[in-house]
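A.B. asks: no sequence for this one, just the structure:
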């Protein structure tokens, strides 16, 4: 049994570390989301459930790191001089990417946008606040401790494959969607997970992927498209022209459009060629019961 739980040097395998992080974290997130339902209706808008979900992941992460005697900054979850710059650049990139997808769909005659009747600035700001929480939650969960221990155990490529698959499967896909649309939506979500993983790998910090995640979701909602299948109301409302769903994304949103696959593929090529801005990591002496970190 030693070989199942321990490596050749007697250290706990990274797969078990990841599982030991994931199970209590999911329980914590579930508990906090249940507590959110007990909040007064007047308080809920100021405390989006996504921030409580992020708090659950943060607590699970701190617990796992405490066992390894590692700081939170070792996962790229810290506030430094470049954090705001990377976050801002990521948010802008997310807006540009989804904007290009929308332009492609519009040029192809799939839809046009009409100004929403009751558009309010407060609703747009609220949506940005909500999507910030979503970005923090999902990036801390998928590209924080779990992803980085997967890199140690599997190497960068297979860690990307596994985490991107988990990222894809964690998103709901309506069974009533047409099969081609569902396939495109799943492929897009997988590619998005890979892109966000590359954003971390090129900077060794979560600020860039959080920014991309937030900017992407927020601009989707601003244009009135569905965000991963969830209905949204923004400054505009898309009016579809009866073209195939796999072209426009339909009710699911632009993430089910074939143009999204193309745009994300181009983004992946660009990120792969980019050398990144990550500073060389200092060598740290491992604990007696901790294997040295292996970075892909």
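C.D. replies: Nice, thanks for sending it over. Since we're looking at a predicted model, the values are computed, not measured. Numbers count the residues shown, from 1 in each chain.

A.B. asks: When you work out contacts or count neighbours from here on, use the C-alpha atoms and nothing else.
C.D. replies: OK.

A.B. asks: What segments of the stretch 101-250 of the chain are helices?
C.D. replies: In the stretch 101-250 of the chain, the helices defined using DSSP state H, counting those that start in this stretch lie at 121-142, 145-154, 156-169, 179-203, 207-222, 245-248.

A.B. asks: Give me the helices and strands touching the last one, please.
C.D. replies: It refers to helix 245-248. helix 179-203, helix 258-273 (3 or more Cα pairs under 8 Å, 6 or more residues apart in numbering; DSSP states H and E).

A.B. asks: Repeat that for the fourth one.
C.D. replies: Counting contacts by 3+ Cα pairs under 8 Å, 6+ apart, helix 179-203 is packed against helix 156-169, helix 207-222, helix 245-248, helix 258-273.

A.B. asks: and if we set it to 6 Å?
C.D. replies: In terms of contacts (3 or more Cα pairs under 6 Å, 6 or more residues apart in numbering; DSSP states H and E), helix 179-203 is packed against helix 156-169.

A.B. asks: Which residues does the helix it packs on contact?
C.D. replies: 150, 151, 189, 190, 193, 194, 296 (Cα atoms under 6 Å, 6 or more residues apart in numbering).

A.B. asks: ok, now with 10 Å
C.D. replies: Counting contacts by Cα atoms under 10 Å, 6 or more residues apart in numbering, the residues outside helix 156-169 that touch it are 138-139, 141-143, 146-154, 170, 185-198, 201, 294-296.

A.B. asks: Put this next to the first one:
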């Protein structure tokens, strides 16, 4: 009787462990845990802290709970340290990411200005930029956590770096397909210029700090500083600006992210990061490649 119970327990443990070997199972568990915490927390905060006065607190609290619930999943299911959420030890990556995001967008607008398409009309109170800080922080953190920390990282475990990069990049691009002014090209553009670049950065560092910082500074620079539409959403930042010229160069209503110039410049940056990741030996093989090797 006792031995039967022990064997049943062992079989149950083995079954449980086998189930967690599947990437899809772990991904669904992560989505369930993080998504449930997000849904419940936002519902409760909307109920007990309603109104526009609490919107910043609600968003920042939801973001914090999102990070904590992801860390809880990793420790509970994957049973390891959450190294991808390193903070103080990744200070160089935070700094470099902030600089890279600003430089890239300034390069895009500088090029459009030289072509006579980007124009500065005036200035607003610099304090107007402050309202965008929490917005773009939350957007950058939650999007990178989901698309790079969850989709890319988990898919990479079984399908390898190349396939995972393509899946996460396309998912990221077409997640913006319902935004104002979005087109098929704008979705592909986001996939190429951001999906691949951010995925390559994660491959290179194996941490999310660089991704968080570059994503935030890119959005903040274009929306809060230059008042350029961020993925189709209009922004009224510090500088009063407008664009003239064909949509394929300016990005049209979607903003400069849908410009072929941005796709080229950001795409080249992505290629550089991919090369650095490859040189560092960060490309992981797919399970079928591992089988062939054996």
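C.D. replies: Everything's here; your move. Keep in mind that what you see is a predicted model, and the values were worked out from it rather than measured.

A.B. asks: How alike are these chains, TM-score-wise?
C.D. replies: The pair, once superposed, lands on a TM-score of 0.80 when counted by TM-score structural alignment, normalised by the length of structure 2; 266 aligned residues with a Cα RMSD of 2.9 Å.

A.B. asks: Tell me which of the helices and strands packed on helix 245-248 of structure 1 is the most buried.
C.D. replies: Compared across those, helix 179-203 shows the largest average neighbour count, a mean of 22 (mean count of other Cα atoms under 10 Å).

A.B. asks: With distance to residue 165 of structure 1 as new columns, can the helices and strands packed on helix 245-248 of structure 1 be given to me in CSV?
C.D. replies: Formatted as CSV, these follow (distance: least, Cα to Cα, whole Å):
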stretch, distance to residue 165 of structure 1
helix 179-203, 6
helix 258-273, 16
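
A.B. asks: closest to residue 280 of structure 1 out of the ones you listed?
C.D. replies: Nearest of those to residue 280 of structure 1, taken as Cα to Cα: helix 179-203 at 10.3 Å.

A.B. asks: how big is the angle separating that closest one from helix 156-169?
C.D. replies: Taking axes from the mean of the first three to the mean of the last three Cα atoms, to 10 degrees, one finds helix 179-203 of structure 1 and helix 156-169 inclined to each other by 140 degrees.

A.B. asks: just how off-centre is helix 179-203 of structure 1 within its chain?
C.D. replies: 9 Å (Cα atoms, centre = their mean, to the nearest Å).

A.B. asks: for stretch 144-158 of structure 1, same thing?
C.D. replies: Using Cα atoms, centre = their mean, the offset of stretch 144-158 of structure 1 from its chain centre is 16 Å.

A.B. asks: what does residue 158 of structure 1 align to in structure 2?
C.D. replies: Mapped onto structure 2 by TM-score structural alignment, residue 158 of structure 1 lines up with residue 163.

A.B. asks: What distance do you get for that match to residue 150 of structure 2?
C.D. replies: Plainly put, residue 163 of structure 2 is 14 Å away from residue 150 of structure 2 if you go by Cα to Cα, to the nearest Å.

A.B. asks: next one: residue 186 of structure 2
C.D. replies: From residue 186 of structure 2 to residue 150 of structure 2 the distance is 23 Å (Cα to Cα).

A.B. asks: what do you get for residue 179 of structure 2?
C.D. replies: For residue 179 of structure 2, the distance to residue 150 of structure 2 - Cα to Cα - is 23 Å.

A.B. asks: Comparing the two, which residue is more hemmed in?
C.D. replies: Between residue 179 of structure 2 and residue 150, residue 150 has the larger neighbour count (other Cα atoms under 10 Å), namely 20 against 16.

A.B. asks: Just give me the match in structure 1 for that one.
C.D. replies: Looks like residue 150 of structure 2 aligns to residue 145 there (TM-score structural alignment).

A.B. asks: One more: residue 98 of structure 2?
C.D. replies: Using TM-score structural alignment, residue 98 of structure 2 sits opposite residue 91 in structure 1.

A.B. asks: Count the neighbours of its match for me.
C.D. replies: Other residues near residue 91 of structure 1 come to 26 when the count uses other Cα under 10 Å.

A.B. asks: repeat for residue 171 of structure 1
C.D. replies: Residue 171 of structure 1, neighbours per other Cα under 10 Å, totals 13.

A.B. asks: who touches it in this structure?
C.D. replies: Residue 171 of structure 1 touches 185, 186, 189, 228, 229, counting by Cα under 10 Å, 6+ apart.

A.B. asks: Can you tell me how far it is from residue 164 of structure 1?
C.D. replies: 11 Å.

A.B. asks: what's the answer for residue 64 of structure 1, then?
C.D. replies: Look at residue 64 of structure 1 and residue 164 of structure 1: by Cα to Cα, they are 22 Å apart.

A.B. asks: Surely residue 50 of structure 2 touches residue 44?
C.D. replies: Yes. Taking contacts as Cα atoms under 10 Å, residue 50 of structure 2 lies within contact range of residue 44: 9.5 Å.
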